[in-house]
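[1] My questions are about this predicted structure, shown below with the sequence.
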Amino acid sequence: MTHDTTLRYREFKMPDVGEGLTEAEILKWFVQPGDTVTDGQVVCEVETAKAAVELPIPYDGVVHELRFPEGTTVDVGQVIISVDVTPDAAPVESATAPTAPAVEPEADEKPQGRQPVLVGYGVAESSTKRRPRKGAQVPEQPTAAIQSELNGRSAAASPEPVAAPPAASPAAARPLAKPPVRKLAKDLGVDLAAVVATGPDGVITRDDVHAAVTVPESVSSNSEEGKKTEPQAPAPVQMGARETRVPVKGVRKATAAAMVGSAFTAPHVTEFITLDVTRTMKLVGELKADPDLAGLRVNPLLLIAKALLVAIKRNPEVNAAWDEVNQEIVQKHYVNLGIAAATPRGLLVPNIKDAHELTLPQLARSLGELVTTAREGKTSPAAMQGGTVTITNVGVFGVDTGTPILNPGESAILAVGAIKLQPWVHKGKVKPRQVTTLALSFDHRLVDGELGSKVLADVAAVLENPRRLITWA
């Protein structure tokens, strides 16, 4: 007697992470085969290029199989865990035969139909569909029975010979891609002729180029034999005793791609100013003793952030973005203030939504929550989306200043140097004063030298005389 394995086993796929991300790394499993799970229970933690997120299982039952070990990078739509939702049922016949593996989508396909959403609980309709490569035939929702039949056929029959593709004409030999995508491919050393296009009418997208960078050589070498390479957990590769190779993935991989894209897309200009912040440091000490700010994070960064917000209010044109497609400058009437944070997972830039509307205590509370969440590795993808300007505090490392690269999609970034006691001419005499250097990088396509200089000068003016926080606010 056989049993319907389709009804018994439910398969949970890597959720759609959205925002153009197509993969995630399994950091930690919280369950093992044989463990009982309930709807909404967190079963694993995964890391995308933007955040570490805990995944809840949407079924009640007993864990049947974990498809991938910890440390494996898995494409969106691949089954990562199966659950026996009727554990009291009789065992399936042919117990010695292994469970038929799910038919996994190709790396360049995007799962269709209902897919779990990474952030939050439950399921949602997939908003986008990626067209499979020509000749690929993948069932939209394959059942275990169909999978078993497909596996049986493939074992019984030899694979059909693959016909050689017709020779491409000179006109068709050139891959279809927009100039920015071609430049990205050149910067990353990717041959566009070897990239699988997923855009409309066979156009290669930026995501296709990034995906081509990480395709392992073992996949292409085994494809001719019809074999599928088993994913292996990446690990540092020792090269003798003199060097170590570490795989680039997750946040580091996303940061590298974003910085390359930003540096070679937006024409950067950086201006510097050195200033006396003695009065600001005195105000920081007074605010720390203020009962209204008790328990909140009060430090120089708080007043620097407030000074930048005041400068943006006085020069709103700097808070903008460049729309390459429509050739427009998009003025933002809100400020989502990004704060660059160095974490064990790499550089993260979460932002404080509508920071321009916050009072000083509210801004202090938001900064404290942002830093704490980032250090714990719990920053959500939503917290790192939609930023308009950014502050990077390199001074905490003892550095005087730097020339920061713009966060993609933003027009300006302010670097804050170390605050040091230095000799300074004050009221006609050389005295020891608290001095720092600020650096403002901006996109010269939409911020000219005059506007950038005004913004930087205004930030400095507020920090030299914090009373302007009241008179200019």
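    Received the coordinates, thanks.
[2] all contacts plus neighbour counts: C-alpha atoms, from now on.
    Fine.
[3] can I assume Lys253 sits in a helix?
    Yes: Lys253 forms part of a helix when assessed by DSSP: H, G, I helix; E, B strand; the rest coil.
[4] In terms of helix, strand or coil, where does the nearest residue to it once chain neighbours are set aside fall?
    Once flanking residues are discounted, Lys253 sits nearest to Ala49: 7.1 Å by CA to CA, 6 or more residues apart in numbering. Classification of Ala49 using three-state DSSP returns coil.
[5] do the same with Asn151
    On the basis of three-state DSSP, Asn151 is classed as helix.
[6] Which stretches in this protein count as helices?
    With DSSP state H, the ranges of helices along the chain come out as 5-8, 144-156, 170-173, 179-188, 206-213, 217-223, 250-263, 278-288, 300-314, 360-375, 449-464, 468-471.
[7] Return the most buried member of those.
    helix 300-314 (a mean of 21; mean count of other CA atoms under 10 Å).
[8] Identify the residue spatially nearest to Leu406, adjacent ones excluded.
    Ile413 (5.8 Å).
[9] Tell me the helices and strands packed up against the longest strand anywhere in the chain.
    Secondary structure assigned by DSSP state E gives strand 429-443 as the longest strand of the chain. Secondary-structure packing of strand 429-443 (3 or more CA pairs under 8 Å, 6 or more residues apart in numbering; DSSP states H and E): strand 268-276, helix 278-288, strand 412-416, strand 420-426, helix 449-464.
[10] gap between the second one and the chain center?
    In terms of CA atoms, centre = their mean, to the nearest Å, the centre of helix 278-288 is set 36 Å apart from its chain centre.
[11] ok, residues contacting it?
    With CA atoms under 8 Å, 6 or more residues apart in numbering as the contact definition, helix 278-288 has outside contacts at 293-294, 298-300, 303, 433-435, 463-466.
[12] neighbours of the residue nearest to Asp60 when sequence neighbours are not counted, just the number please.
    Spatial nearest neighbour of Asp60, excluding adjacent residues (CA to CA, 6+ apart): Thr38 at 4.2 Å. If you count neighbours by other CA atoms under 10 Å, Thr38 ends up with 15.
[13] looking at it, Thr38 is touching Val63, isn't it?
    No: contact between Thr38 and Val63 fails when scored by CA atoms under 8 Å: they sit 10.2 Å apart.
[14] can you pull the buried residues of stretch 426-446?
    433-444, 446 (16 or more other CA atoms under 10 Å).
[15] for comparison:
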Amino acid sequence: MTTMTEASVREFKMPDVGEGLTEAEILKWYVQPGDTVTDGQVVCEVETAKAAVELPIPYDGVVRELRFPEGTTVDVGTAIIAVDIAGGAPAEAPVPVPAEASVPAPAEQPEAEQPEAEPKPQGRQPVLVGYGVAVSSTKRRPRKGPETVSAQAAQAIQGELNGHGPGAAAKVRPLAKPPVRKLAKDLGVDLATVIPSGPDGIITREDVHAAVAPQAPAAPAAPVPVPAAPAAVAAPAPVVTFDGARETRIPVKGVRKMTAQAMIGSAFTAPHVTEFVTVDVTRTMKLVEELKQDKEFQGLRVNPLLLIAKALLVAIRRNPDINASWDEANQEIVLKHYVNLGIAAATPRGLIVPNIKDAHTKTLPQLAEALGELVSTAREGKTSPAAMQGGTVTITNVGVFGVDTGTPILNPGESAILAIGAIKLQPWVHKGKVKPRQVTTLALSFDHRLVDGELGSKVLADLAAILEQPKRLITWA
């Protein structure tokens, strides 16, 4: 096996990609041992507690070893890939070697998975970026390395030599790669029950999916005829379950884990108050249609969220005390003279809240451009950790799901969050007559430690007034 102590070999360590985060999960490798890489080439994608990030390699060379399989959570500062910067012929992928030469008898061999043996680092390695590793707070899943065919064959042979017979070989750990094992674990499939179809008896992803697929029910045995007895009544059909399983367990990690922790901390730290207002936004909707035809907004996303965001920025300018945070350590209220406007976005990895930096300085076309970039980046899963830090006020648009309104929970460190409900055609008293109008309900939650009812009500009232008469965007801005 090729050693990693050669002078030409460089180890790339997991960097701190999220302002002090202590670990990240390897989602996908883009290279394999033997591949040639260049400086700046993306070699893998990792997920932190805040976002998914692509990691570029900082030098040229040939990949010698991938230290961890996909799906493994790795501490910041741990080497994840080894690259031979001198180039040359690619080395063969290293084969895991058992810690001891002798193979233990099946009676002594534990059935649980054993972590792959690896040399322990001499002391903690330095971190490339950020604030280092918090040893006490890091929790790491055990590595799951694939066993070789020869090791399993040795177990089976040893079992027969010890008098256990062919039955001992059945207890040998099934052959499967780490990603396949992770898939089986997520789907609740016991690999010992899966029929392998890969070379040398290796279980593939298709085998796991086939094991999950619902099996066709066996034909019932023909009933034995009984003289003078009534016809047999058919038994009730079995309850149909999804994919043949009654439950699916999903590990809470990455973005979802961070969101859960943040929401619990916010809900039980800041005393929330939520106020509501129902608004006639007919004129705002007409303005949206007019702006879509404006040459200045060609190629930009123009929708009600854009005008509501601008209206909120105007309301904050008129009531600046709403844009603040609570400093518990120093017992101070910190007034922000800038607005980093957060926009809650639902992604496949969970809810994230990237923010538009210095949104208060942007014109309406600039705000439209920033919103478009924010949404497209979030949908692609490419939002950077920096884009989700430093928010001051947030908007969440639950109306896109047809929901009238909600009571949103504050982002930690922020004083207010606005929920936008669905915009619907409803009967409304307009100029003394009941007419169909475009109406929505807004909900503003705020931290009652630093925002009292008067201030919260003023902000919500100003916002409603602007949306009812959007020309105030010009006169009040």
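    On my side now, so go ahead. Values in this document were obtained by computation on a predicted structure and should not be read as measured data.
[16] List the contacts of the counterpart of Val455 of structure 1 in structure 2.
    Matched across to structure 2, Val455 of structure 1 falls on Val459, judged by TM-score structural alignment. Contact partners of Val459 of structure 2, counting by CA under 8 Å, 6+ apart, are Ala315, Ile316, Asn319, Ile322.
[17] Let me know the closest of the residues you listed to Gln125 of structure 2.
    Ile322 (44.2 Å; CA to CA).
[18] With adjacent residues omitted, what lies nearest to the residue mapped onto that closest one from structure 1?
    When structure 1 is aligned by TM-score structural alignment, Ile322 of structure 2 is paired with Val318. By the measure of CA to CA, 6+ apart, the closest residue to Val318 of structure 1 outside its immediate chain neighbours is Val447, 6.2 Å from it.
[19] ditto for Asn303 of structure 2
    Val288 (6.0 Å).
[20] Counterpart of that neighbour over in structure 1?
    So Val288 of structure 2 corresponds to Val284, using TM-score structural alignment.
[21] one step back: against structure 2, where does the longest strand of structure 1 fall?
    Strand 429-443 of structure 1 covers residues 433-447 of structure 2 once aligned (TM-score structural alignment).
[22] To what extent does the matching stretch diverge from structure 1 after superposition?
    Comparison of stretch 433-447 of structure 2 with structure 1 after fitting gives an average deviation of 0.3 Å (mean CA distance after the TM-score superposition for structure 1).
[23] quick check, distance from stretch 84-100 of structure 1 to the centre of its chain.
    39 Å.
[24] cool, and stretch 138-147 of structure 2?
    20 Å.
[25] Tell me how many other residues surround Pro33 of structure 1.
    For Pro33 of structure 1, the neighbour count with other CA under 10 Å is 13.
[26] my guess is it contacts Gly61, does it?
    No: judged on CA under 8 Å, Pro33 of structure 1 makes no contact with Gly61 at a distance of 11.1 Å.
[27] Show me what Arg246 of structure 2 aligns to in structure 1.
    Checking with TM-score structural alignment, Arg246 of structure 2 has Arg242 as its match.
[28] okay, now that match: neighbour count?
    6.
[29] Over to Asp60 of structure 2?
    Neighbour number of Asp60 of structure 2 under other CA under 10 Å is 17.
[30] That one contacts Val42, correct?
    No: with contacts counted by CA under 8 Å, Asp60 of structure 2 stays clear of Val42, the gap being 11.8 Å.
[31] who's in contact with the match of Ile322 of structure 2?
    Ile312, Ser411, Ala412, Leu446, Val447, Leu451, Gly452, Val455 are the contacts of Val318 of structure 1 under CA under 8 Å, 6+ apart.
[32] The first one is in contact with Lys332, isn't it?
    Same thing as Ile312 of structure 1. No: using CA under 8 Å, Ile312 of structure 1 is not in contact with Lys332, being 10.7 Å away.
[33] Name the residues contacting each of the two.
    In contact with both Ile312 of structure 1 and Lys332: Asn319, using CA under 8 Å, 6+ apart.
[34] What sits closest to the spatially most central residue of structure 2 if chain neighbours are left out?
    Among the residues of structure 2, Arg349 comes closest to the average C-alpha position under CA atoms, centre = their mean, at 2.8 Å. In space, and not counting its chain neighbours, Arg349 of structure 2 is closest to Val255: 6.3 Å by CA to CA, 6+ apart.
[35] can you tell me which residue in structure 2 aligns to the residue nearest to Asp60 of structure 1?
    Aligned partner of Thr38 of structure 1 by TM-score structural alignment: Thr38.
[36] show me the contacts for its match.
    Ile57, Pro58, Tyr59, Asp60, Gly61.
[37] just Val434 of structure 2 next, same as before
    Contacts of Val434 of structure 2 by CA under 8 Å, 6+ apart are Pro427, Trp428.
[38] Next one: it from Ile57 of structure 2, what distance?
    Separation of Val434 of structure 2 from Ile57 of structure 2 (CA to CA, to the nearest Å): 65 Å.
[39] Could you do Ile81 of structure 2 as well?
    When Ile81 of structure 2 is compared with Ile57 of structure 2 (using CA to CA), they lie 9 Å apart.
[40] Quick check on the two: which one has the bigger neighbour count.
    Comparing Ile81 of structure 2 with Ile57 by neighbour count (other CA under 10 Å), the higher total belongs to Ile81, at 22 against 18.
[41] Please say which position in structure 1 the more buried one maps to.
    Checking TM-score structural alignment: Ile81 of structure 2 goes with Ile81.
[42] contacting residues around the residue nearest to its match when sequence neighbours are not counted?
    Leaving aside its chain neighbours, Ile81 of structure 1 sits nearest to Leu66 (4.6 Å; criterion: CA to CA, 6+ apart). For Leu66 of structure 1, the contact set (CA under 8 Å, 6+ apart) comprises Gln32, Pro33, Ile80, Ile81, Ser82.
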